[in-house]
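**Q** What follows is a protein structure lacking sequence information:
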């Protein structure tokens, strides 16, 4: 299993090479051929209804030529071609049957399904990220099937809900089968209930290597159909690691979306810091950041935010958000938004009354200095990977905490300092960021940092109120500073959240200005 994982990781760089970091116009790979369409595609019609916003129905959200905000249909075609080419190459160089290496491949990626909080009351629908990345389709109960043959011909097929006036009366419009071809740039489209019949035919005629991840699939019937047709006689492999290795490196279009989602959240958090006052509840601050992000066209918050005041901030994933803030408390706000399918993730900590107490000031300046040094180290010695940055953070935390008297002077080695520093920040300092907040979790944090990657830098200090090994005035204080960074094509480090206020003096000036 470990050997197979290492072989797969070898293809991360292979897949990355096809990501265009030089031009906004994304084109299909010249070596990949698409099969002729089996149905006639129809152009988007102004008076037609679709299952998601389009440039004709929502020109204020989507520009002409784009399938979804910021991304054109050609980029989705290119992603599918690149995935299939990568799988085919991997299988050729690592055959399971050395005498007859597989050449035909078929990938099945299901969408998310609608989920309910109670009878007939749905949660807000969010599309499966891998499905969205490869199709641009925002409808539930949909399946994407992609195949490649010996001649490197790639064919994409969507199985969708057909138009249904009665169902659409209740749940809104559907794109339908006829509109799917031109809208999503696929070669075939069928009603969802024909999936099993089509898959059976393809398995019989093409005898492909089958790629499907049942563990991550929402659509129970699709998993049942796949199991029925394979009957433990056809091996089924997961494509998820390959897809995540593509998603790890953001295209020019994706980088623009990351800038936008980070800018929205940065501006929203700045306003929250300026307007929040002692006596506001954590829940009120939650509502403020949610409202301010949505008013800047974010779809919604990317995750339940942490709004932690006082000692609550020493609980790393505190999301109860029920306490009233008190003058003298710090407030830790960890929030981000989703825009066009891409997420931001920011944390800021500030005094609710606008003035840092001496002990808060000391800890905040230590934390900000650590983060500054970590960002400066990215791609340099000690900062080549996310794990390197974490190890460095622990050492720096130990050294600075020792300087301010919170760690004994007799501790001297780097390992000892790192161990003591970890006690103040027991979480990793970075994770990948993109379509999901904790993006591409199968990609190890030991990978070398390369252009196109986006990730967080988020050191924290957490001193519980019941710790007896630190002076009393430092107990019950929690802080975190988190920014999102992009490695650009020229290998520079772009802090996407740089407009979100962070310097201690700037925060205090902001409060003086509002009063």
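**A** Thanks, I have the structure now. The shown structure was predicted, so the numbers you read here are calculated from the model rather than taken from an experiment.

**Q** Please count neighbours and contacts with C-alpha atoms only from this point.
**A** Noted.

**Q** can you give me the strands in the stretch 351-500 of the chain?
**A** Along the stretch 351-500 of the chain, the segments classed as strands by DSSP state E, counting those that start in this stretch run 454-457, 460-463, 477-480, 483-487, 493-495.

**Q** Now do the fourth one: everything it contacts.
**A** Contact partners of strand 483-487, identified using C-alpha atoms under 8 Å, 6 or more residues apart in numbering, comprise 255, 262, 344-347, 433, 449-458, 493-498.

**Q** Just the buried residues of the residues you listed.
**A** 255, 262, 344-347, 433, 449-458, 493, 495-497 (16 or more other C-alpha atoms under 10 Å).

**Q** ok so, going back, possible to save the strands of the stretch 351-500 of the chain as CSV with distance to residue 375?
**A** Shown next, in CSV, are those (distance: least, C-alpha to C-alpha, whole Å):
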stretch, distance to residue 375
strand 454-457, 7
strand 460-463, 14
strand 477-480, 15
strand 483-487, 9
strand 493-495, 8
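
**Q** out of the ones you listed, which comes closest to residue 385?
**A** Nearest to residue 385 among those is strand 454-457 (10.8 Å), distances taken as C-alpha to C-alpha.

**Q** contact partners of that closest one?
**A** Outside strand 454-457, the residues within contact range by C-alpha under 8 Å, 6+ apart are 248-250, 345, 371, 374-375, 429-434, 482-487.

**Q** try 6 Å
**A** Strand 454-457 is contacted by residues 429, 430, 431, 432, 433, 482, 483, 484, 485, 486 when judged by C-alpha atoms under 6 Å, 6 or more residues apart in numbering.

**Q** Just the closest of those to residue 328, please.
**A** When these are compared against residue 328 (criterion: C-alpha to C-alpha), the nearest one is residue 482, at 22.2 Å.

**Q** this is the comparison structure:
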């Protein structure tokens, strides 16, 4: 996407004309709470009569879903509102750009089943964008949203039809007949009818679709439509989706708190029970076990369990070495609960005692992280960031409107560099960009990313966007000194340390550390390990 289009996208609401600001998307499926309750009751009646659906419902899984919820913690009504908001945002953007109302077709496919070998599937994980706008957990499905020039809209879900033979092997499907009731869409069709149904919409000015989606058949059909009609293929859809997803609702925030709570406790238990002689794989299995036993579906990503010098490899996932008595263990792990992920890193001495070089570096990273979180708590009062030694970086922080992940990274580089100067790992006299570059050689990754349904969530949202209430992100400074780094005293070589927490920007522009229950203070950490051993 061009810089101009990106700029227009982020500035659309600021330049909106008065009549455009009053746009309203009229959806056939817009229903009140009483209608939602009636549909919920209808689904329950269908299930009592023996009808099956392709995912848990409050009737079949009352331990997971409350009445009215379509997926864990999220109601069908909220999901319907997400669809309407996406259509409103696209229509407003289009009007601001072209000063007229156009017809739009928005296509969001589900994930496809993947196989590790012949007939052996991987655990299915739904495409996050599709799940966000449908609540549907079945593969090989497609959501279509249509907006006409009069601002009327329609939602259509294409799903797999019921098939007794397939369901015998792979489990029940919701089917075409039940999709409108369960997912609150206007219409439903078999996914095999996609190419027949779309042409019936008539003229389409803009077709919104991400060509990187993993349903090649749908991509072929989309490209065919574009080649045969005057529809303009617009690949900016993901920008709109991610801009919406990066701000979490109250329901989503509750799920984020829960997934962080589960992972925090699981990591605490894993630290307490780890001991010299364990394998990294054993520690991996321990954190996986505790996450699942406390309600998580699975780990959010392959965890890093890196002992000794393995911790200097940032994405080490072999997890196959035996932990030696003098080793630090760096574990980067999180879980998924209700479709939302946590992401935590802790580093601890397996014996319960740091060596002096280990402790020096650990205290630096711990201090840097505490200061970053503390200073970010006043994100709308960035004039308080007077600790910076370079006016250039101060100007970065004082961008109009607030604090950003990029400015947090700038801050981390300068803070880390300053502390490393004090212990002689960076030469004194370096300031500003030179100091930041020197620190970057010790921590060559960004200090933060957005977090939500995906671990590296909403990747198209720039890290230069100002932090806003409802955003969740990580704060993860680290230091990695390889064994062969000759410009560093030998006692520091082979040490890797990272501390990572997940933080929420609250409605009052404060910071809530969602993973605060996970121990990281060096004194408390060693006490916890010694008391268990």
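**A** Arrived safely. These figures come from a predicted structure and were not determined experimentally.

**Q** quick revisit: which stretch among the strands of the stretch 351-500 of the first structure comes nearest residue 112 of the first structure?
**A** Closest of the strands of the stretch 351-500 of the first structure to residue 112 of the first structure is strand 454-457, at 24.7 Å (criterion: C-alpha to C-alpha).

**Q** what helix or strand does residue 94 of the second structure sit in?
**A** For residue 94 of the second structure, the host element (DSSP states H and E) is helix 76-98.

**Q** Residue 158 of the second structure now?
**A** With DSSP H and E as the test, residue 158 of the second structure turns up in strand 152-159.

**Q** could you point out which element follows that strand?
**A** Strand 152-159 of the second structure is succeeded, C-terminally, by helix 164-170 (DSSP H and E).

**Q** Report the angle between the following helix or strand past that following helix and helix 76-98.
**A** Using DSSP H and E, the helix or strand that directly follows helix 164-170 of the second structure along the chain is helix 175-183. Direction vectors for helix 175-183 of the second structure and helix 76-98, defined by axes from the mean of the first three to the mean of the last three C-alpha atoms, to 10 degrees, enclose an angle of 90 degrees.

**Q** Tell me what angle helix 175-183 of the second structure forms with strand 152-159.
**A** Orientation check (the same axes, to 10 degrees): helix 175-183 of the second structure against strand 152-159 gives 130 degrees.

**Q** where do the strands sit along the stretch 1-150 of the first structure?
**A** In the stretch 1-150 of the first structure, the segments counted as strands under DSSP E, counting those that start in this stretch are 33-34, 66-68, 71-72, 105-110, 116-118, 121-122, 143-148.

**Q** An error on my part: the question was meant for the stretch 201-350 of the second structure.
**A** Taking DSSP E, counting those that start in this stretch, the strands of the stretch 201-350 of the second structure run over residues 206-208, 232-234, 298-299, 304-307, 328-333, 335-337, 340-341, 344-349.

**Q** which bit of the first structure covers the last one?
**A** Residue correspondence for strand 344-349 of the second structure in the first structure, counting by TM-score structural alignment: residues 346-351.

**Q** So what touches that stretch?
**A** Here stretch 346-351 of the first structure makes contact (C-alpha under 6 Å, 6+ apart) with 329, 330, 331, 332, 333, 334, 335, 336, 479, 481, 482, 483.

**Q** Tell me how many other residues surround residue 33 of the first structure.
**A** Residue 33 of the first structure has 15 neighbours, counted by other C-alpha atoms under 10 Å.

**Q** could the strands of the stretch 1-150 of the first structure go into a markdown table alongside distance to residue 513 of the first structure?
**A** Shown next, in a markdown table, are the strands of the stretch 1-150 of the first structure (distance: least, C-alpha to C-alpha, whole Å):
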| stretch | distance to residue 513 of the first structure |
| --- | --- |
| strand 33-34 | 60 |
| strand 66-68 | 40 |
| strand 71-72 | 40 |
| strand 105-110 | 52 |
| strand 116-118 | 44 |
| strand 121-122 | 43 |
| strand 143-148 | 53 |
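
**Q** List of residues touching stretch 381-393 of the first structure?
**A** Contact with stretch 381-393 of the first structure is made by 377, 428, 429, 445, 446, 447, 448, 449, as judged by C-alpha under 6 Å, 6+ apart.

**Q** from those, which ones fall inside helices?
**A** In helices, judged by DSSP state H, the following of these are found: residue 377.

**Q** Can I get the buried part of the contacts of stretch 381-393 of the first structure as one ChimeraX selection?
**A** In ChimeraX, a selection of the buried entries from these looks like this (16+ other C-alpha under 10 Å):
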select :377,428,429,445,449
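
**Q** Now that we have the contacts of stretch 381-393 of the first structure, can you turn them into CSV and tack on distance to residue 49 of the first structure?
**A** Shown next, in CSV, are the contacts of stretch 381-393 of the first structure (distance: C-alpha to C-alpha, whole Å):
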residue, distance to residue 49 of the first structure
377, 51
428, 46
429, 45
445, 44
446, 46
447, 44
448, 46
449, 44
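
**Q** Closest to residue 220 of the first structure out of the contacts of stretch 381-393 of the first structure?
**A** Checking those against residue 220 of the first structure by C-alpha to C-alpha gives residue 445 as the nearest, at 32.0 Å.

**Q** residue in the second structure matching that closest one?
**A** Match for residue 445 of the first structure (TM-score structural alignment): residue 463.

**Q** if I pick its match, what's in contact with it?
**A** Residue 463 of the second structure neighbours (C-alpha under 6 Å, 6+ apart): 405, 406.

**Q** From residue 184 of the second structure, how far off is it?
**A** 35 Å (C-alpha to C-alpha, to the nearest Å).

**Q** Please apply the same query to residue 178 of the second structure.
**A** Distance, residue 178 of the second structure to residue 184 of the second structure, by C-alpha to C-alpha: 10 Å.

**Q** more crowded one of the two?
**A** Using other C-alpha under 10 Å, the more surrounded residue of residue 178 of the second structure and residue 184 is residue 184, with 26 against 18.

**Q** Quickly note the distance from the closest residue in space to the more buried one that isn't next to it in sequence to residue 507 of the second structure.
**A** Spatially, and ignoring its direct neighbours in sequence, residue 184 of the second structure is nearest to residue 29 (6.3 Å; C-alpha to C-alpha, 6 or more residues apart in numbering). From residue 29 of the second structure across to residue 507 of the second structure, the span is 30 Å (C-alpha to C-alpha).

**Q** Understood, closing this out.
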